[in-house]
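> I'd like to go over a predicted model; first the sequence, then the structure.
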Amino acid sequence: MDRLLTLEMFVAVASEGGFAAAARKLGSSPPAVTRGIAALEARLGTSLFHRSTRAVALTDAGAAFLEQARRILADLAGAERALRGAEAEPRGQLYLTAPVMFGRLHVLPVVGALMAQHRDLAVRMMLIDRDVRIVEEGIDVAVRIGPLADSGLKAVRIGWVRQMLVASPAYLARRGAPVRVADLAGHDLIAAMGPRAAGEWQFVSGRWRVDPRPRLVLNTVDGLLAAAEAGLGIANLLSYQVIKAVDAGRLISLLAAEQPAALPVHLLFEPSRAGLPAVRLFIAEMKARMRMAGLV
């Protein structure tokens, strides 16, 4: 049986959790998928799945092989797309992901301009404040803020952002402004859930343990901003999230001399997608957007 087809069957069974579901996804039959997996296992000389009457689960060897199989299929698909038109007009579906507020402020304007210029381009964008598994979820380009983990993915740095502590003029008039990191212990703190959850805040002078617990914890950046502007306490946010409110005087920057090192903003994607017209153009336009926003 064709090696590529058996790889597609293997990934489908692992993703769908069963032979019948994989067959439906591939437009095949369960017996054909069963034969394909058996042929692949015979060729590799190892079992890839534990089988029972109720479930199918990956063996240790299967789990180790899955990531490689997905990457092989993704690389092949990318090579085919590039060959069909490396210099062609951007067209088809572009899959993006970005943190919610960064996506709304900086990615969406770029997407809107690209769609206006290229009528055959469609975009699917996932705005979410967590790291998405790029290969598994079929993402073309992901925006990542902060240090990157080692991976086989290609990264292009497009800018920098900084941590900023902010509070409203009304709160500071009522409670006073901290002049040292240690002074935060006497203030009401507003903290985030998720990737930047409270616990420790980073400063030039070192990590500061948020203790006692924050008075208010929210799960969205918009909520944190609204709470800070309403005078409910001091919030720890990123520069791109608060710069408009600071410039307008609705929030005041605190302990600026204690700001830690800037965090990089990267575009992350599979190497096989680098030659796609839509990906190339999106990267170029995001670089221009960051320069215009003063985030480089």
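Done, it's in. Residues are numbered from 1 along each chain as shown.

> could you use CA atoms for every contact and neighbour count after this?
Noted.

> need the contact list for the closest residue in space to Leu153 that isn't next to it in sequence.
Closest residue to Leu153 in three dimensions, ignoring its sequence neighbours and counting by Cα to Cα, 6 or more residues apart in numbering: Glu270, at 4.9 Å. Glu270 is in contact with Val135, Asp140, Val141, Gly152, Leu153, Lys154, counting by Cα atoms under 8 Å, 6 or more residues apart in numbering.

> filter those residues down to the buried ones.
Taking 16 or more other Cα atoms under 10 Å as the criterion, what is buried in the contacts of Glu270 is Asp140, Val141.

> now intersect the contacts of Glu270 with the strands, please.
Residues from these lying in strands, with DSSP state E as the criterion: Val141, Lys154.

> also this one, for the comparison:
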Amino acid sequence: MDRFERLTVFVAVAEQRGFAAAARGLGLSPAAVTRAVAGLERRLGVTLLHRSTRAVSLTDEGAGFLDRARRILADLREAEQIVGGGRSVPRGQLYVTAPVLFGRLHVLPEIEDLLAAHDGLSARLMLVDRNVRIVEEGINVAVRIGVLADSALRAVAIGAVRQTIVASPAYLAKHGAPFDPADLRRHRCILGNGARVASAWSFGADGRTIVEVAPRLTVNSIDAEIRAAEAGLGLANLLSYQVADAIAAGRLVPVLADRAPPALPVSLLYEAARASMPSIRLFIDAMRARARRGAWT
């Protein structure tokens, strides 16, 4: 095997956490997979994997090398795509990450359309409510909601979402609606534990009016937070796209809308070196078009 093939085998073993599973996935014999990893370790002069009769795990050196191996293989695939005429036809895998609910509602439909239109394209979608390392994980495009930190990555703003304080009609009938942010201190509030977790809720045109709320309930998913609010357990601080359907159906009612802070930007992040990839260009164009249609405002 050449060095690229050994890297492919190593990544497969690390991801599958086993030599036998990696061998099945690669269509190789377990012995060939074992020899490939051993040869890579000899070349590098380090042990990449801890072996046991039950499992395989990464050493510290292996964990650091895994990120680089993924990046090298991703760069190789992109180089092959460009040489093979990929500048105009989307081919290979498009790897996208996005927040869970936003991705399900607004990213997955666009990826479905791209796959339907381009037979040579495949996609991988990681939905997670935390920021992941784009370069190290080999991700092509990341959807981010909120103010971006300084980065060498290229960013494209495609829209914005608003903070929306909501409660069920039953809750408001029983406890009344807050008319001022300070009123929240006497209300029951629901908190999540995703990327926007905070008991300090901001208000006003500059976002500097801060109200510290005491949660009556804390949950670990947006879906659970929405359901708890619909059940009348308290007020929830969510984003406009997350509660649009519930508000339209009358299950939730927005409050303090006139005191909301500035909207949060929705951005696409990607490496500048990958900007010419047709799959990335098509995905960015599709998300811009979706934003222009007002899909999540």
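Everything's here; your move. Treat the numbers as computed from the prediction; the structure is a model and nothing was measured.

> which of the contacts of Glu270 of the first structure sits closest to Leu251 of the first structure?
If you rank the contacts of Glu270 of the first structure by distance to Leu251 of the first structure using Cα to Cα, Val141 comes first, at 32.9 Å.

> and the helices in the second structure, which stretches?
Residue ranges of the helices in the second structure, as given by DSSP state H, are 3-16, 19-26, 30-44, 60-83, 100-102, 108-117, 134-137, 169-175, 222-230, 240-248, 278-292.

> need those helices in a markdown table with distance to Leu148 of the second structure, can you?
Formatted as a markdown table, the entries for those read as follows, by distance: least, Cα to Cα, whole Å:
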| stretch | distance to Leu148 of the second structure |
| --- | --- |
| helix 3-16 | 30 |
| helix 19-26 | 37 |
| helix 30-44 | 37 |
| helix 60-83 | 23 |
| helix 100-102 | 17 |
| helix 108-117 | 23 |
| helix 134-137 | 14 |
| helix 169-175 | 35 |
| helix 222-230 | 22 |
| helix 240-248 | 19 |
| helix 278-292 | 18 |
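
> tell me which of those helices sits nearest to Arg162 of the second structure.
In terms of Cα to Cα, the element of the helices of the second structure nearest to Arg162 of the second structure is helix 240-248, at 5.2 Å.

> now do the contacts for Ile190 of the first structure.
Residues in contact with Ile190 of the first structure (Cα under 8 Å, 6+ apart) are 214-218, 224, 227-228, 232-236.

> from Ala291 of the second structure, how far out is the aligned partner of Ala284 of the first structure in the second structure?
Residue correspondence, TM-score structural alignment: Ala284 of the first structure in this structure matches Asp285 in the second structure. With distances defined as Cα to Cα, to the nearest Å, the gap from Asp285 of the second structure to Ala291 of the second structure amounts to 10 Å.

> show me which of those two is the more surrounded one.
Neighbours per residue, other Cα atoms under 10 Å: of Asp285 of the second structure and Ala291, the larger number sits with Ala291, 17 against 14.

> that one contacts Ala157, doesn't it?
No - no contact is recorded between Ala291 of the second structure and Ala157 when judged using Cα atoms under 8 Å, the distance being 10.0 Å.

> if I pick the residue nearest to Ala12 of the first structure when sequence neighbours are not counted, what's in contact with it?
Nearest residue to Ala12 of the first structure, sequence neighbours excluded (Cα to Cα, 6+ apart): Ala22, at 5.0 Å. Applying Cα under 8 Å, 6+ apart, we find Ala22 of the first structure in contact with Met9, Ala12, Val13, Ser15, Glu16, Pro30, Val33.

> show me the two of these that sit farthest apart.
Considering Cα to Cα, no two members of the contacts of Ala22 of the first structure lie farther apart than Ser15 and Pro30, which are separated by 15.1 Å.

> and those two? Which one has more around it.
It is Pro30, of Ser15 of the first structure and Pro30, that has more neighbours when counted by other Cα under 10 Å, with 16 against 13.

> return the distance of that one relative to Val13 of the first structure.
10 Å.

> mutual contacts of these two, please.
Shared contacts of Pro30 of the first structure and Val13, counting by Cα under 8 Å, 6+ apart, come down to Phe19, Ala22.

> count the neighbours of Gly223 of the first structure for me.
14.

> what do you get for Ala116 of the second structure?
Applying other Cα under 10 Å, we find 11 residues neighbouring Ala116 of the second structure.

> now do Arg292 of the second structure
Residues near Arg292 of the second structure, counting by other Cα under 10 Å: 13.

> Val46 of the second structure against Glu61, yeah?
Yes - under the criterion of Cα under 8 Å, Val46 of the second structure lies in contact with Glu61, with a separation of 7.2 Å.

> can you pull the contacts of the residue nearest to Arg180 of the first structure when sequence neighbours are not counted?
Counting by Cα to Cα, 6+ apart, Leu255 is the residue found nearest to Arg180 of the first structure once chain neighbours are left out, at 7.1 Å. Applying Cα under 8 Å, 6+ apart, we find Leu255 of the first structure in contact with Leu165, Pro178, Val179, Arg180, Val181.

> again, but for Phe179 of the second structure
By Cα under 8 Å, 6+ apart, Phe179 of the second structure lies in contact with Val255, Leu256.

> I'd like the distance between it and Gly192 of the second structure.
Taking Cα to Cα as the criterion, Phe179 of the second structure is separated from Gly192 of the second structure by 23 Å.

> repeat that for Arg42 of the second structure.
For Arg42 of the second structure, the distance to Gly192 of the second structure (Cα to Cα) stands at 48 Å.

> more neighbours, the two?
Gly192 (23 against 11).

> the more buried one reaches Glu225, doesn't it?
Yes - under the criterion of Cα under 8 Å, Gly192 of the second structure makes contact with Glu225 at 6.3 Å.
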